[in-house]
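1. Sequence plus predicted model, see below.
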Amino acid sequence: MSERSAYVNESGGHPVPAVLAGVDGSPQSTAAAHWAAGEARLRGVPLRLVHAWPWLTDGESAFAEPDDLPAAAQRVLAAAAGEVRERHPGLEVRTDGVLDAPVDGLVAAAADTDLLVLGSRGRGGFTGLLLGSVSMAAAARSSVPVVVVREPGTAGGGDGPEVVVGVDAQDPQDEVLAFAFREAALRGARVRAVHGWDLPPVFGYAGGAVPATEIAQLEALEAKLLSLAVAAERERHPGTAVVEDVRLGAARGLVDASAGAALVVVGRRHRSIEFGPRLGRVAHAVLHHAQAPVAVVPHG
């Protein structure tokens, strides 16, 4: 069985329904739609383009018929679908309008798909921000992996030979590693497994320079833990090259490794609470600063 067919049919032989991309007419969402189209081709599934917007009425939460969709929403979807079909001929492209707040609508629409793809910023917000509130909130709440894509030319990345994945070698997450290895196999890329570690607090209390020999010993231990963490996925994907990369500082290591990468993969723990932050500090930093598309994979 090929890597592609293993990816598409891994859940009891049922194909992945679709890759979903949120569009709103912004350059970033157009870039996300094209990235999602390429991903849909790799997976052999349709692409769904979804435009979500809030609609305030006197007690009515949604229109009954598709013909009631506002003309502006139809134009956004038609324009995005036209661009995608022109660049990706033969790809099945579906469009859907969702009458809901953008985050709620996109997260709900993605629940029965395998991947949600969003632009880093939409039409609203401040132009100086690298990541918009919709992308951040969706990445924090979605039950499926979310890929955040920047507009081409603003942050680089996206076509490199590596899929970079952040690994907590002391608490590796199977879902995150499996996603990264499958994405690398689809692209014929290698995996760069980055484990960022920090010096134990005792060194900070002691003050002064840390002996190089002790740093080397600690780094060697972290490297062994990383090897153990990726061993199972190495065995499942014998044709995928793997680079094990141990660095001081998790977020900085991933951001540095993102330059020229095809994709950066980080994890995000499922949370049962409805309020408060849901992205860890590493995922948050990578989403804001990585130079490649970033996949946030829920786990736990």
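-> Received, thanks.

2. make it CA atoms for all contacts and neighbour counts henceforth
-> OK.

3. Might one say that Pro190 is in contact with Ala180?
-> Wrong residue type there; residue 190 is Arg, not Pro. No - applying CA atoms under 8 Å as the test, Arg190 and Ala180 come out as separate, 9.8 Å apart.

4. what is in contact with those two at once?
-> Here Arg190 and Ala180 have Val163 as joint contacts, going by CA atoms under 8 Å, 6 or more residues apart in numbering.

5. The structure to be compared is supplied as follows:
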Amino acid sequence: MTVQDIRSFNRFYTNLIGALDYGRHLYAPYTLTESRVLYELAHSPRTDAADLRTELHLDAGYLSRILNKFEQDGLIERAPSERDPRRRRITLTARGREAADLLDERARETVGALLAPVPPEERGRLAEALRTVRAILGADRAPHPEAVVLREPGPGDLGWIVQRNAALYAAEYGWNTAYEGLVARIVADFAEDHDPHLERVWIAELDGRPVGCVMCVRDEAPATARLRLLLVEPDTRGLGIGDRLVRSVIDFARGVGYRDLVLWTNDVLIAARRVYQRHGFVLVAEKPHRSFGKDLVGQDWRLDLRGTPE
């Protein structure tokens, strides 16, 4: 491997992406940097200017000009940060989220066009090659919490939720395929019939791969939402992903008008229970049961969303 090898690949890939975006519509009417800022704001619900500078390595003055432009165009709103009043929290408006969604849709179409001629049997090899490059060139850098983004599910992500839940719970707790069947039904129900204004799925992504998930769906009780299928991959635990996923559900549920947020879990899931407790959930009921090939104690937890936000 030589410097020339890397430069040659850079030219190849740059030309390839340029050919796919021949009409230069991918980021229009925004620059590449402006599009990156919109992406971060869309996938990081608690963001301030300092976070953006750190994540995107931008000059403070340059970022300030971008944010001023976004505010003038009605794409963002700025308010005092809940974590530190000296900072300004930045959130997308409805118009800003529409712009971010449009850019994301264009990016997906572009990547889809890139992958279209690749035979299905070669796509796994391509994905592994990309992961190898990232691992080797970033070998001296441990994952940072800021590198994790939360996004909506794309094609294949709902299937990933079923597969990873089944595999992880079998490996860590010895649960049988009955649990996989339960997860499959939950995911299928969401895929076939859900209200996007009141129900949502989040995927946590790190280095281009999904590493966590959670769902917020309507419960049978009036004005009540249910948190379901919280999962974090073992090799990314400790980065605060579980907390971010749960916080996203709470913010969403409170924002759309639910009064209560409930969940069902089992006493053996100690780490998940600690996350729920940190966010104010209260244990309201316990009941022994035999499920998934194990004797378990099911637990019902509840959070009153009418209380003061954290």
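-> Cool, got the structure. Quantities reported herein were computed from a predicted structural model and do not represent experimental measurements.

6. List the TM-score for the superposed pair.
-> After superposition, the two chains reach a TM-score of 0.27 (TM-score structural alignment, normalised by the length of structure 1), with 130 aligned residues with a CA RMSD of 6.0 Å.

7. one step back: between Arg190 and Ala180 of structure 1, which one's more packed in?
-> Ala180 (25 against 22; other CA atoms under 10 Å).

8. how close does the spatially most central residue of structure 2 get to Glu286 of structure 2?
-> The centre of structure 2 sits closest to Leu150, judged by CA atoms, centre = their mean, with a distance of 2.1 Å. In this view, Leu150 of structure 2 and Glu286 of structure 2 are 31 Å apart by CA to CA, to the nearest Å.

9. and if you look at Ala100 of structure 2?
-> 43 Å.

10. These two: which has the busier surroundings?
-> Between Ala100 of structure 2 and Glu286, counted using other CA under 10 Å, the more crowded position is Ala100 (23 against 15).

11. now the strands for the stretch 151-300 of structure 1?
-> Taking DSSP state E, counting those that start in this stretch as the criterion, the stretch 151-300 of structure 1 carries its strands at 162-166, 190-197, 242-248, 263-269, 294-299.

12. hey, which of those strands is tucked in deepest?
-> strand 162-166 (a mean of 28; mean count of other CA atoms under 10 Å).

13. Could you list every helix and strand that it packs against?
-> helix 174-187, strand 190-197, helix 250-257, strand 263-269 (3 or more CA pairs under 8 Å, 6 or more residues apart in numbering; DSSP states H and E).

14. Let me have the ones you listed in CSV, extended by distance to Leu287 of structure 1.
-> Shown next, in CSV, are these (distance: least, CA to CA, whole Å):
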stretch, distance to Leu287 of structure 1
helix 174-187, 16
strand 190-197, 16
helix 250-257, 9
strand 263-269, 9
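
15. you'd agree Ala166 of structure 2 is in a helix?
-> Yes - with DSSP: H, G, I helix; E, B strand; the rest coil as the criterion, Ala166 of structure 2 is assigned to a helix.

16. got a list of what the nearest residue to it once chain neighbours are set aside touches?
-> Computed as CA to CA, 6 or more residues apart in numbering, the closest residue to Ala166 of structure 2 that is not its neighbour in sequence is Glu180, at 4.9 Å. Neighbouring residues of Glu180 of structure 2 by CA under 8 Å, 6+ apart: 162-163, 165-166.

17. And the helices in the stretch 101-250 of structure 1, which stretches?
-> Shown for the stretch 101-250 of structure 1, the helices assigned by DSSP state H, counting those that start in this stretch span residues 102-110, 133-141, 174-187, 201-206, 212-236, 250-257.
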